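> next one to model:
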Amino acid sequence: MMNSALGRFRVIGIIEGISYLVLLGIAMPLKYFLDMPAAVKIAGSLHGLFFVLYILALAHVTFTNRWSILKVAGAFIASLLPFGNFVLDARIKNEQS
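Now for the predicted structure:
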């Protein structure tokens, strides 16, 4: 799966999606309900790193596979929505089949 630009994009997308859900579902409640701001600092930093990697992988797959502007915009918007990366991954997987 990691041998192609699309495979790397899918893996990074899943990791980025998981980090986003951890940030929203675990770290934010810990910060606001249990007064543990360190959780957001750690999860937020990791998510930021994974988001940058996601954007770089998106650029790479865009040029390698000649994605349209609409497909690139959809992939970017998916990264901003909770569970969006998982929906995008399922669609990409269906297109490959």
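> alpha carbons only for contacts and neighbour counts from here, please
Will do.
> can you list contacts of the helix or strand where Pro29 lies?
Assigned by DSSP states H and E, Pro29 falls within helix 28-34. Residues outside helix 28-34 that contact it (Cα atoms under 8 Å, 6 or more residues apart in numbering) are 36-40.
> in the longest helix along the chain, which residues are buried?
In the chain, with assignment by DSSP state H, the single longest helix is helix 37-65. Counting neighbours by 16 or more other Cα atoms under 10 Å, one finds that the buried residues in helix 37-65 are 39-40, 43-44, 47, 50-51, 53-55, 57-58, 60-62.
> nearest to Ala5 among the residues you listed?
Nearest to Ala5 among the buried residues of helix 37-65, counting by Cα to Cα, is Val61 at 5.2 Å.
> need the contact list for the closest one.
5-6, 9, 67.
> quick one: which of those residues has the most company?
Greatest neighbour count in those, by other Cα atoms under 10 Å, goes to Phe9: 23 neighbours.
> here is a second sequence; please produce its structure as well for comparison:
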Amino acid sequence: MIRLFRFVGIVEGITTVALFFVAMPLKYWFAMPGLVPPVGMIHGAAFVVYLLAMVVCLWGRGFTAWEWTRTTFAAFFPLGTFLNDPMLRRKQLTEPALLA
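I've put the predicted structure just below:
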């Protein structure tokens, strides 16, 4: 489940980059606001999915209060999900494999 959450986090991070470093500069520097509404909507949906996936995928996986706080705050800062991913990867690698 941590692997799924990591994927959601990367998608959320990519939508943040697209919004802040592509759509918004086009709007404010080149007077081309056309990308902001669709990219903003996609980013908003990815943000909500990130928060929901955090609870569904990480609950009961042995995360400390600090790791929960860090993972939550990562969604609120540009590039935060990318910076948080190495910690999630370490947690994923130490998670016991599920038996089929």
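> okay, the contacts of Val61 of structure 1 in JSON lines with distance to Ser19 of structure 1 and secondary structure next?
Below are those laid out as JSON lines (distance: Cα to Cα, whole Å; DSSP: H, G, I helix; E, B strand; the rest coil):
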{"residue": "Ala5", "distance to Ser19 of structure 1": "21", "secondary structure": "helix"}
{"residue": "Leu6", "distance to Ser19 of structure 1": "20", "secondary structure": "helix"}
{"residue": "Phe9", "distance to Ser19 of structure 1": "15", "secondary structure": "helix"}
{"residue": "Trp67", "distance to Ser19 of structure 1": "25", "secondary structure": "coil"}
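> okay, those in a markdown table with distance to Leu30 of structure 1 next?
Formatted as a markdown table, those follow (distance: Cα to Cα, whole Å):
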| residue | distance to Leu30 of structure 1 |
| --- | --- |
| Ala5 | 36 |
| Leu6 | 35 |
| Phe9 | 30 |
| Trp67 | 39 |
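> now structure 2: which of the residues you listed match?
Among the contacts of Val61 of structure 1, the contacts conserved in structure 2 (both residues aligned by TM-score structural alignment, their matches' Cα atoms under 8 Å) are 5-6, 9.
> can you list these in CSV and add distance to Ile26 of structure 1?
Below are these laid out as CSV (distance: Cα to Cα, whole Å):
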residue, distance to Ile26 of structure 1
Ala5, 31
Leu6, 29
Phe9, 25
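> so which of the residues you listed comes closest to Asn85 of structure 1?
When the kept ones among the contacts of Val61 of structure 1 are compared against Asn85 of structure 1 (criterion: Cα to Cα), the nearest one is Phe9, at 10.4 Å.
> now which residue in structure 2 aligns to that closest one?
In structure 2, Phe9 of structure 1 lines up with Phe5, judged by TM-score structural alignment.
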